[in-house]
Structures are given as C-alpha cells and as structure tokens.
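Enquirer: With the sequence up front, the predicted model follows.
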Amino acid sequence: MKHRRISRKRVAIAGSAVTAMVVAGISFQTANASEDTPAVTAKTLSAPAAGKLASSLADDLAGDTAGSYYDSKTKALVVNVVDEKAAETVREAGAKAKVVAHSLAELKDARGSLTGKASTPGTAVAVDPVTNKVVVTADSTVKGAALNKLTKAVQKLGAKAELKKTAGEFKKFIAGGEAIHSGGGRCSLGFNVTVGGAPHFITAGHCGTAGSSWSDSAGGAEIGSMVDSRFPGDDFALVEYTGSADAPSAVDLYDGTTQEITEAGDPTVGQSVSRSGSTTQVHDGEVTALDATVDYGGGDVVEGLIQTTVCAEPGDSGGSLFAGTTALGLTSGGSGDCSSGGETFFQPVPEALAAFGATIG
C-alpha cells in the first residue's frame, strides 16, 4: 500500500491555535509587602534562565516562598518570601526578594476553597504572585445569584483574594488554526512529537475522543487517528499519523517561515510568549498566572493551566504556545478576541509529553 506523504507545510502546523485575553499581572503590592531597595542589584536574566533559578530557589526555600515572577522591564527574577532570612537567600542567588503577607500554602488553601465543589461555571481561579493574591476572573455569564455567591466567597478570604470581571464567555475553542478536521469539528495541531520512534502530534483533549479519525482538510483523507484523549481535568490528546509522515518539529509563523522547536519547558509569570493560529495568525503576549483552574461549565473543569494575555479567537483549540525554540502549551480556551482582548488558557506541554511517553524536538 502506498503511503501518503504529509507536506512539510501541513505538519509544520505544529504551531496553530490559541486563545485570547488580558489579565496582565497587576503591579501593586499587598499592604504588608516590601521589595528590595534599588541598592540591591539582581542578576540580569533571560526568561528561561529566570525560570530555572526560580525552580532551584523553590526547592531550597520550600515553604518560605510565596511564588515568583519575571520582571520583563528589569529582566530580573522576583521571588516572594515570608521572612528576611529567606530574602537573604534569594539575594545571594542573584534574584530580587519581596517580603509578602501570604505564603504560597495559604494562597493555595484559599484557591482550594473557590474550586472543587464550590467551582462556579464561567470562572478562572489562579494564584497571582505579582499581587500575592488569589485572583478570580468571572466572565459575562456569571451574574445574579451566582455572582453574589462568588463575591461573598471572595470577600470572605479578605486580602488573600480579588474578584475581576471580564467581557465575553470562557469557552473551549474549536475550529481553526492550520486546521485539522474530524467529522464536523475543526481544531489545530499543537506540536509534532514521536512516541516509540513513530510520528504523532498532540492537540487539545476536548477536540475529540480516542479512535476519532483526523485529516488536514475538510472531508480529506485520514492523516491520523486519535490514540488517547484527556478531558476534562486535563486538556490534551495524542494522534498517531497514518503510515509514514514528514512531521517537522516547527511552528508556522504565517510569513512563509517556521519556528523550529527543540524542547518543551515551563513558562514563568511575566515571560513573553507567542502563539500561532490560522484564525488570527501570530500574536504575542505575557504569562500572567500558572496552575489556573478554569470552569467552562457543564462539568468541564480543567486544572493546571497557563493563563496569558495572548489574543485569540474561536478556531484555535489545540494550537501551540511557544517562546523561541521552546514548546510551552496547547490552547485550551478563553474569552474575548483580538480586537478587545481577554483571557487565554493553555494546557502545559510537559505534562502531555509525560503522560504519553512522547518526545519533542
């Protein structure tokens, strides 16, 4: 049987899709927070280097940290700590210390009280290290009794939490990107990967179920079959290419070029990121939160998402979030568009790779 060769253009759609919105980290501090004075000089770092240092310090300081973020203006890592002893450790490592009122454990407990059984459809809940608060973002569908109940729950947490409203409606994005099709649905390819040496690609879990057939055009011949899909809870899926395939690890930049992808990694709050999709092509933004929990309604709650200010529109689900040569996320959903902005959420790529035993780059 003669196998169909997938064009490099088609599978470089390793970069499609994404979401949209704005919830940029707010720069004001909590009443009891204090930052280092200008006399304290922190190392100038790239965002990836800051992320590695943040991970190292989190291990060293354990419960004495309250999160961290990348200051893109000064190109320094800012680490929240709960006492001066921990602050000294941070400074010695070359980062900027900020003594804050709430520990990370306290903020996670506060977030936990707003998710799970108490989750409200149309909301996103995440710890914001910039403000040292749990930020709850409610979309336009949250109103009346539901909004009153949510407002009281947030107020009960006092200075630990803040409620924001956003225009539009949080929803899963289906249709678009340099598209992949299944039945009447359309999503975007995230990144090409290999599993056991065989070519596959990853996309959003809400795009389809295990066993579904996928093509690179509406009504076209099959290019792959979905091996596994994880949604809700997570939002990622694995599709195995049918026969042989030329599957480069690259993202389409929509200017006749592609961005090579060599690895997967985790972003840092404050880091600049990009996403690619056929609906609105390539747009940039900033990571505003990690480990966000989003309730899309109907029992579809997804945890552990990356929250960003990158704009996007329906049609970008499953597409790629990246920074340079590093794959970061798969488009899960969000609200707004590229005219008004909004919130965008991405499934972290490393978690998907680990679940499937896949490699990238």
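Expert: That came through fine. Values in this document were obtained by computation on a predicted structure and should not be read as measured data. Numbers count the residues shown, from 1 in each chain.
Enquirer: okay, CA-based contacts and neighbour counts for the rest of this
Expert: Fine.
Enquirer: Could you check how far the most centrally placed residue in the chain is from G219?
Expert: Centroid-nearest residue in the chain: I306, 2.4 Å away (criterion: CA atoms, centre = their mean). Here the criterion is CA to CA, to the nearest Å. By it, I306 lies 33 Å from G219.
Enquirer: can you pull the contacts of V302?
Expert: Neighbour list for V302: F231, P232, G233, D234, D235, T293, V294, D295 [criterion: CA atoms under 8 Å, 6 or more residues apart in numbering].
Enquirer: what's the helix or strand for it?
Expert: strand 301-308 (DSSP states H and E).
Enquirer: same question, H181
Expert: Counting by DSSP H and E, H181 is part of strand 179-182.
Enquirer: Next secondary structure after that strand?
Expert: Criterion used, DSSP H and E; the element after strand 179-182 is strand 185-188.
Enquirer: for the top strand by length along the chain, packing partners?
Expert: If you go by DSSP state E, the chain has its longest strand at strand 281-295. Of the remaining helices and strands, those touching strand 281-295 by 3 or more CA pairs under 8 Å, 6 or more residues apart in numbering; DSSP states H and E are strand 123-128, strand 272-277, strand 301-308.
Enquirer: pretty sure A95 is touching A49, no?
Expert: No. Judged on CA atoms under 8 Å, A95 makes no contact with A49 at a distance of 11.2 Å.
Enquirer: Comparison target, given below:
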Amino acid sequence: MSHKRIPKRRAAIAAGGVVALGAAAILLPNANASQDGAADDATPRTLKAADASGLSTRLAAALGDSFAGSYYDSAGQRLVVNIAGSDADAVLRARKAGAAVRQVGNSTGALKSAARTLKTEATIPGTSWAVDPRTNKVVVTADSTVTGAQWSRLQATVRGLGSGMATLKKSAGTFKTFAAGGDAIFARTQGGTVRCSLGFNVTASDGSPAFLTAGHCGVSAAQWSDSQNGGPVATVDQATFPGSDLALVTYDDPATQAPSTVDVGNGQSVRINGAAEATVGATVFRMGSTTGLHNGTVTGLDATVNFQSDNGGVDTVTGLIQTNVCAEPGDSGGPLFTQDGGAVGLTSGGSGDCTRGGETFFQPVTTALEATGASFGAGTDAAGATEQQSDTGQSGAQQSGAGGHHSGPAYGSGRGRTH
C-alpha cells in the first residue's frame, strides 16, 4: 500500500539557531583523549567542540600558510592548532585567540602535495588517506583486499613520501559502501531491493520538502519508499557518486512534514539545530537502522577513499570525514551528528563492523547543502517533534529496528551489490 508521507518520527533536520541539546542522558560519549604536546605557556580557552570548529576556521584564515591544521582535545576541552615552522607572530596570535599551540614540521601545502602524490601513484581499490593533524602526517590505510603487487606499490609510494610525512596501516575489513539504513528507506532495482537510511530533512531550492542521503543510494534508484513493500513516497532530485557521495530526494507529497529530529530508537529523538563542521578529535554520533546508535571520534578530514567498483575499477570519493564510529551494511545515508545538535555528515562507507570496529567515512552535510542548493528551511520545526530523555540510555548501544523498522538482512548496496 502506498504511503503519502514519511511519518514525523523520521530522522530530520531544520532551521534554527544552535542551542543546547539537553539530551545527554541518551548520549553518553566515550571520548578519547587527544595527544596534544602543546608547547605554550598561556592557558587555552575551554571550548565546546562546535565553538572550537569556529575558532579553527577563523585562525586558518588569519594565519595563512603558517596554519597546519587543528584538532579538538576533548579531555582538556581546548582547540590545538598546528603552526608550521617558526612563525613567532602566528604562535602569538593563536595563543591570544585562546588556542593551544604546537609547532610542527609539515605545512598544509606539503601535506596536500603528499595527498596528490598518493592520488597519482596509489589510487588502488581498498585504500584511503587523510591528514591527521594530531600526528601532522597523512595516514594511509589499506583494507584486506590490498595484497601482492598492489601492496608493494602502496608501500613504495608511502616510503617515498618519507616517514615524517606519511604512515601506512592495514585494516582487517574491506572498504565498501554501507547501503542496505536513522530510519530505513527502500527502493526496487533490477538487482533486488536496495535499503539505505534517511539522513536529514531539508528544504530544496524550490521550497519543496526533501531529505539528504548517500549518493550511491541515489544513483541506484529514482524512487524510494518508507517501507520495504510500500509504494514510492519520494523521488531523487540530484545524486552524485563517485567523486562525492550525496543525494537530494524530494517528497512526492508537498505537504510532508519534516521535523528537525534524529530518531535514536526506543521512542527517543534528538533535536537537530543546523549544520556543523567536523573537527578532528570531537565526539560524534551515528544512527542507522541496522546497528542503531553509536558514538566515536572524528579522526581525519578531507579523506579520499577508493571503493572497488562493480566493473573491477575504482570509485574514488574525496572530501570525506573519517571517524572510528562503527557502521555496517544498511547504514548508508544515515545521520552523523553532535551531542549539541549539529548535523555533521551522511554515512558513506568504510571497513569493519560494530563487533570489531573499523573506519567509517561520511559526506559532510555542509558540502551536500552547497552542492544541491538545499537548506534548513524555516518552519520544519512546526511538526512538533519532541526530545525525549532516558535515564538508562547508553551511547554505542545497538538498537536494531530504530524508529519502528525491523532490522533485517543487508539487501543490496546502493549500486545493486550484496554484501
């Protein structure tokens, strides 16, 4: 039977100023302390992660080439800024702004040059790389499929960059897109049923209600339903994969209500206040209908991932957020968000699972909004979604079937593969 609208409990996002979330009882982060080694005499400001992101953006613009990245020290609640070389003026300005300072050897330009070398010489299926400001290096990861001559080629490329510029590590899993989903959405293709996750509700540029999800889901099917056997309720407006991994899907019913909440299971929801930039070291939360609510830490920005394509080639996606939050097939497109209600990313793919852990990558929400012309439309809060708190909630607890959907097998990926 065809449904006319996604129910109000759907994972969502809307306009509004950033306010305190007030749902800490269901989001209890297990934050990892960052290594800082800050060599400054001043006392850095105590900051929330969102405020640290804003300070980092301002300092990056003010310090120019001397700025070599930053990260959030969640244990000390401070922003740590890397200053390349011995620019005393840049060090002083960063300290006066309230940041802790580290003087490092690799500039942002040098790190980007290393990433370009990797793109040219080591675009191999099953590899990824991202700058880690905590080590001031490019961290290169190879999944379990990178063996033999490809592994030797990757090792040689990383060695050529130098031990002070790049490090190489192995992942036990396989990099793959996680299609199969906060709340599940479904589509029918020639290869079977595809299942993904709704990310955040937005307003399309023409004022229509819409939602963001993963691009590899959007390119696999034009129409999507809110139940496995239901009729279509939304149609893909734009989808990009590879290159980026984002899609804008508009609701077929223009009266669809899109509350600014993320459904985290057990009748609980978290209010989302707007888009937020990711900050390395910050605690983030991911919701998916396969694995429920999990938290972890942002470990890298501007990450490049080389997924294995259907034809044996490479589907390269750039500009991603790298985290240690687990995910599994079925979580693609789902929301990555902060405890204070910021919409950070859309689940793309990664390796591992929620038993062993692994790396997971996310399309930044800010990039998705810019690419699609969508926005957090005024009035989406009018649906009246409420926040609910739990005295016994646990972050990282598996909550299959979140939002009333039954957990089930991973159907196809966003491109018709099965995992």
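Expert: Yep, that arrived. Worth saying up front: this structure is predicted, and the values here are computed from it rather than measured.
Enquirer: TM-score for these two?
Expert: The TM-score (TM-score structural alignment, normalised by the length of the first structure) is 0.91; 344 aligned residues with a CA RMSD of 1.9 Å.
Enquirer: quick one: the strand holding H181 of the first structure aligns where in the second structure?
Expert: Structural correspondence for strand 179-182 of the first structure: residues 184-187 of the second structure, per TM-score structural alignment.
Enquirer: so how much does that stretch differ from the first structure once superposed?
Expert: Stretch 184-187 of the second structure, aligned to the first structure and superposed, deviates on average by 0.7 Å (mean CA distance after the TM-score superposition for the first structure).
Enquirer: Relative to the whole chain's centre, how far out is stretch 285-303 of the first structure?
Expert: Centroid displacement of stretch 285-303 of the first structure relative to its chain, using CA atoms, centre = their mean, to the nearest Å, is 8 Å.
Enquirer: ok, now stretch 246-266 of the second structure?
Expert: 18 Å.
Enquirer: buried sites along it?
Expert: For stretch 246-266 of the second structure, the neighbour count (16 or more other CA atoms under 10 Å) marks 246-252, 256-265 as buried.
Enquirer: And stretch 88-97 of the first structure, by the same measure?
Expert: Quick answer for stretch 88-97 of the first structure (16+ other CA under 10 Å): T89, V90, R91, G94, A95, K96, A97.
Enquirer: out of the residues you listed, which are inside helices?
Expert: Secondary structure from DSSP state H places T89, V90, R91 of those in helices.
Enquirer: Leaving out chain neighbours, which residue sits closest to S289 of the second structure?
Expert: Once flanking residues are discounted, S289 of the second structure sits nearest to G181: 4.7 Å by CA to CA, 6 or more residues apart in numbering.
Enquirer: my guess is the one you found contacts G199, does it?
Expert: No. Shown here, G181 of the second structure and G199 do not form a contact pair, counting by CA under 8 Å, at 9.1 Å.
Enquirer: where in the first structure is the aligned partner of stretch 141-160 of the second structure, by residue range?
Expert: Counting by TM-score structural alignment, stretch 141-160 of the second structure corresponds to 137-156 in the first structure.
Enquirer: what about the helices in the stretch 201-350 of the first structure?
Expert: 349-356 (DSSP state H, counting those that start in this stretch).
Enquirer: Count the neighbours of the corresponding residue of the second structure for L321 of the first structure for me.
Expert: L321 of the first structure maps onto L336 in the second structure when the alignment is built from TM-score structural alignment. Neighbours of L336 of the second structure under the rule other CA atoms under 10 Å: 29.
Enquirer: again with the one 5 residues further on
Expert: Using other CA under 10 Å, G341 of the second structure has 25 other residues around it.
Enquirer: Distance check, it against N324 of the second structure.
Expert: 20 Å.
Enquirer: now the longest helix anywhere in the first structure: how far from the chain's centre is it?
Expert: In the first structure, taking DSSP H as the definition, the longest helix is helix 47-61. Offset of helix 47-61 of the first structure from its chain centre (CA atoms, centre = their mean): 19 Å.
Enquirer: Quick one: work out the angle between that helix and strand 272-277.
Expert: Interaxial angle of helix 47-61 of the first structure relative to strand 272-277 (axes from the mean of the first three to the mean of the last three CA atoms, to 10 degrees): 120 degrees.
Enquirer: what comes into contact with helix 47-61 of the first structure?
Expert: Counting by CA under 8 Å, 6+ apart, residues outside helix 47-61 of the first structure touching it are 65, 68, 70, 75-77, 79, 86, 90, 266-268, 271-272.
Enquirer: Return a ChimeraX selection command for the buried portion of those residues.
Expert: Buried residues among the contacts of helix 47-61 of the first structure (16+ other CA under 10 Å), as a ChimeraX selection:
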select :65,68,70,75,76,77,79,86,90,266,267,268,271,272
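Enquirer: Need the max-distance pair from the contacts of helix 47-61 of the first structure.
Expert: Distance extremes for the contacts of helix 47-61 of the first structure: the farthest pair is A86 and S272 at 27.6 Å, using CA to CA.
Enquirer: Neighbour count for G181 and G199 of the second structure, which is higher?
Expert: G181 (36 against 33).
Enquirer: so who does the residue mapped onto H200 of the first structure from the second structure touch?
Expert: Aligned counterpart of H200 of the first structure in the second structure: A210 (TM-score structural alignment). A210 of the second structure makes contacts with N201, V202, T203, A204, L248, V249, T250, Y251, as judged by CA under 8 Å, 6+ apart.
Enquirer: Kindly reformat those residues as TSV containing distance to D331 of the second structure.
Expert: Output for the contacts of A210 of the second structure, formatted as TSV (distance: CA to CA, whole Å):
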residue	distance to D331 of the second structure
N201	17
V202	19
T203	23
A204	23
L248	17
V249	17
T250	20
Y251	21
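Enquirer: Take the residues you listed and keep only those in strands.
Expert: N201, V202, T203, L248, V249, T250, Y251.
Enquirer: mean deviation of the strand holding V302 of the first structure from the second structure?
Expert: Mean deviation for strand 301-308 of the first structure: 0.3 Å (mean CA distance after the TM-score superposition for the first structure).
Enquirer: on that earlier part again, what about the helix or strand harbouring the match of H200 of the first structure, distance to the chain center?
Expert: Here A210 of the second structure sits within strand 209-213, counting by DSSP H and E. Between the centre of strand 209-213 of the second structure and the centre of its chain there are 16 Å (CA atoms, centre = their mean).
Enquirer: And for stretch 251-268 of the first structure?
Expert: The answer for stretch 251-268 of the first structure is 15 Å, by CA atoms, centre = their mean.
Enquirer: how about it, aligned to which bit of the second structure?
Expert: Stretch 251-268 of the first structure maps onto residues 262-279 of the second structure, going by TM-score structural alignment.
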